[in-house]
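Peer 1: structure for the following, please:
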Amino acid sequence: MSFEYTPPKYAQLIAELERRIDSGEYPAGSLLPSEHTLMAEFGMARPTVVKALGVLRDQGWIVTQQGKGRFVRGRPAMPTSQQARAGRELLDRTETQVASKLLTAGPVEAPNRIAAYLGIEPKSPVTLRKILVERDGEPTEISATWVPAEIGEGTALAESTDLRQGIRRYVESAAGVSLDHIIEHITARNPTADERELLDVKSSAALLTVYAVACDATGKPWAVVETVLPGDRHELEDAYPIR
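Peer 2: Reported below is the predicted structural model:
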């Protein structure tokens, strides 16, 4: 079954506006460009622009003043105790930080879903690195990293030794880019035969699969980290401000 996916345009706009605020191009207290100005500059429809601005408002980057417009607040302050978002943690985690067993490292053909996330044709060559993670002697997750073949070839991602840096560092070094944002997708399903054996679960077990698609500031995807979690051994938690 084919699976088509295009990274949302609003995520690209969010990333660019955050960059401009961080750089001081849009200083705190300044009036943000109007919806029409942003639509014209980025070639986006109004609903896309409005959605991006709504996210920035909810996250505390901007504030709306009735009858005056939207004003820059600056980078929102978050509690230092806040845990990293799931996708960010997966991208930065090293294999030396967890008890893991390497299952696969090398070239494979991209499945439909992974190909769609990476913006390539199905069955295109990619590098896959898959590990089984254990905690207290019990298998707790299967983590697979998928990158285009030209990014993975000749790097530690295709080798059998433990990674001493997070996936993010290898990808940025090989691609010559800075990863800017992550788009997460979470699905629930039953396990495959291999997953039943590796995770020691029944065929009726519920698995959570987190796909973290790592993109640069333009929205181009460079890596997908796929993590398969037994539903009875994990609870996903997130924290974010409300305004």
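Peer 1: from now on I want contacts and neighbour counts done on CA atoms only, so please keep to that.
Peer 2: Fine.
Peer 1: ok, and Leu102, which helix or strand is that part of?
Peer 2: Using DSSP states H and E, the secondary-structure element containing Leu102 is strand 99-109.
Peer 1: now do the helix or strand that that strand is followed by: which elements does it pack against?
Peer 2: Secondary structure here is assigned by DSSP H and E; on that basis, the next helix or strand after strand 99-109 toward the C-terminus is helix 112-118. For helix 112-118, the packing partners by 3 or more C-alpha pairs under 8 Å, 6 or more residues apart in numbering; DSSP states H and E come out as strand 138-148, strand 221-230.
Peer 1: sequence B follows; please return its structure for comparison with A:
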Amino acid sequence: MTEPAYARVKAQLLRRIRNGRWRAGDRIPSEHELMREFGVARMTVGRALRELTGEGWLLRTQGVGTFVGGEPRAESHPVEIRNVAEEIVARGHAHRAETIRLEETELDDDAAAAMEREAGSKVFFSEVVHWEGDQPLQFERRWVAPDFAPAYLDQDFTRTTPSAHLLQIAAIEAGEQIVRAEAADRRVAKYLQIKTGEPLLVLVRRTWARGNVVSHARLFHPAQRFQLVGRFGSPLPSGRGSG
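Peer 2: Prediction:
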């Protein structure tokens, strides 16, 4: 099968970024210049640039031009339950974690509703910061049912992750994940090394096992360094639209 023209242009542009010919902050040639260079239509160049922009490789400013970005945004699937450490390693980066809190606590009204338990019930609670390379990527706040994971407070979450530990106990029967946009409060901003009020993407996650909610988590990510990506089906041939 012949590779679509936009994909060939995209691959060539990405190669120039990866081999250092174009560096972060460099302005790249205009669409018209790229059209002449590759001998393709404006629609073809436009699609290649849109995809590279969406993946975080390029930054486009209306009326100014297109510039090379930094590293592409970290990404996660909006539906699948994944281990953040595995996602980071899969991108070729180092994962490390810092445990901020690991203790027994009582459920407040909001957490109790999420855990489907009475307010004031005892649960295990953790706060962990996950780093990708030299940048904090995720601030994880999690409530866990003690009867499901009795050894939770004994875990070293600099060596494993809360998700990995829970998956070792029993298979997850069901999961729910809600995506929200929020502004960072002072505490979350501190650990993600951003300013208070900066935008966040928050995954609110619940998981069920043995017929009960066993974990409720709020996963905070800096919006400028993180995106949610869900893919399905096969790529459309060049020139066809999408819905």
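Peer 1: ok so, going back, what range in structure 2 matches the strand holding Leu102 of structure 1?
Peer 2: Alignment note (TM-score structural alignment): strand 99-109 of structure 1 is matched to residues 96-106 of structure 2.
Peer 1: give me the mean deviation of the matching stretch from structure 1.
Peer 2: Once superposed with structure 1, the aligned residues differ from stretch 96-106 of structure 2 by a mean of 1.0 Å; criterion: mean C-alpha distance after the TM-score superposition for structure 1.
Peer 1: where do the strands of structure 2 begin and end?
Peer 2: With DSSP state E applied, structure 2 shows strands at 58-61, 65-68, 74-76, 95-106, 122-132, 135-144, 174-183, 199-209, 212-222, 226-228, listed in chain order.
Peer 1: now the fourth one against strand 122-132, angle please.
Peer 2: When you say that, I think you mean strand 95-106 of structure 2. Orientation note: strand 95-106 of structure 2 sits at an angle of 160 degrees relative to strand 122-132 (axes from the mean of the first three to the mean of the last three C-alpha atoms, to 10 degrees).
Peer 1: report the buried residues of strand 95-106 of structure 2.
Peer 2: Applying a neighbour-count criterion of 16 or more other C-alpha atoms under 10 Å, the buried positions in strand 95-106 of structure 2 are 95-98, 102, 104, 106.
Peer 1: tell me what angle that strand forms with strand 135-144.
Peer 2: Strand 95-106 of structure 2 and strand 135-144 are oriented at 30 degrees to each other (the same axes, to 10 degrees).
Peer 1: for strand 95-106 of structure 2, name the packing helices and strands.
Peer 2: For strand 95-106 of structure 2, the packing partners by 3+ C-alpha pairs under 8 Å, 6+ apart come out as helix 84-90, strand 122-132.
Peer 1: again, only this time at 10 Å
Peer 2: Using 3 or more C-alpha pairs under 10 Å, 6 or more residues apart in numbering; DSSP states H and E as the contact criterion, the neighbours of strand 95-106 of structure 2 among helices and strands are helix 84-90, strand 122-132, strand 135-144.
Peer 1: equivalent range in structure 1 for the last one?
Peer 2: Under TM-score structural alignment, the counterpart of strand 135-144 of structure 2 in structure 1 spans residues 138-147.
Peer 1: residues near the residue nearest to Arg85 of structure 1 when sequence neighbours are not counted, how many?
Peer 2: Nearest-residue entry for Arg85 of structure 1: Asp238, 6.8 Å, with adjacent residues in sequence omitted and distances by C-alpha to C-alpha, 6 or more residues apart in numbering. Burial of Asp238 of structure 1, expressed as a neighbour count using other C-alpha atoms under 10 Å, amounts to 9.
Peer 1: Asp238 of structure 1 pairs with which position in structure 2?
Peer 2: Under the alignment (TM-score structural alignment), Asp238 of structure 1 pairs with Gly230 in structure 2.
Peer 1: contact partners for that match?
Peer 2: 75-80 (C-alpha atoms under 10 Å, 6 or more residues apart in numbering).
Peer 1: Glu226 of structure 1 matches what in structure 2?
Peer 2: Under the alignment by TM-score structural alignment, Glu226 of structure 1 pairs with Arg218 in structure 2.
Peer 1: my read is that its match contacts Arg141, right?
Peer 2: Yes - with contact defined as C-alpha atoms under 10 Å, Arg218 of structure 2 counts as touching Arg141 (5.2 Å).
Peer 1: shared neighbours of the two, which are they?
Peer 2: Counting by C-alpha under 10 Å, 6+ apart, the common neighbours of Arg218 of structure 2 and Arg141 are 127, 204.
Peer 1: what's the burial count for the residue lying closest to Glu103 of structure 2 once chain neighbours are set aside?
Peer 2: If you skip the residues right next to it in sequence, Glu103 of structure 2 has Phe125 as its closest partner in space, 5.4 Å away by C-alpha to C-alpha, 6+ apart. Residues contacting Phe125 of structure 2 under the criterion other C-alpha under 10 Å number 23.
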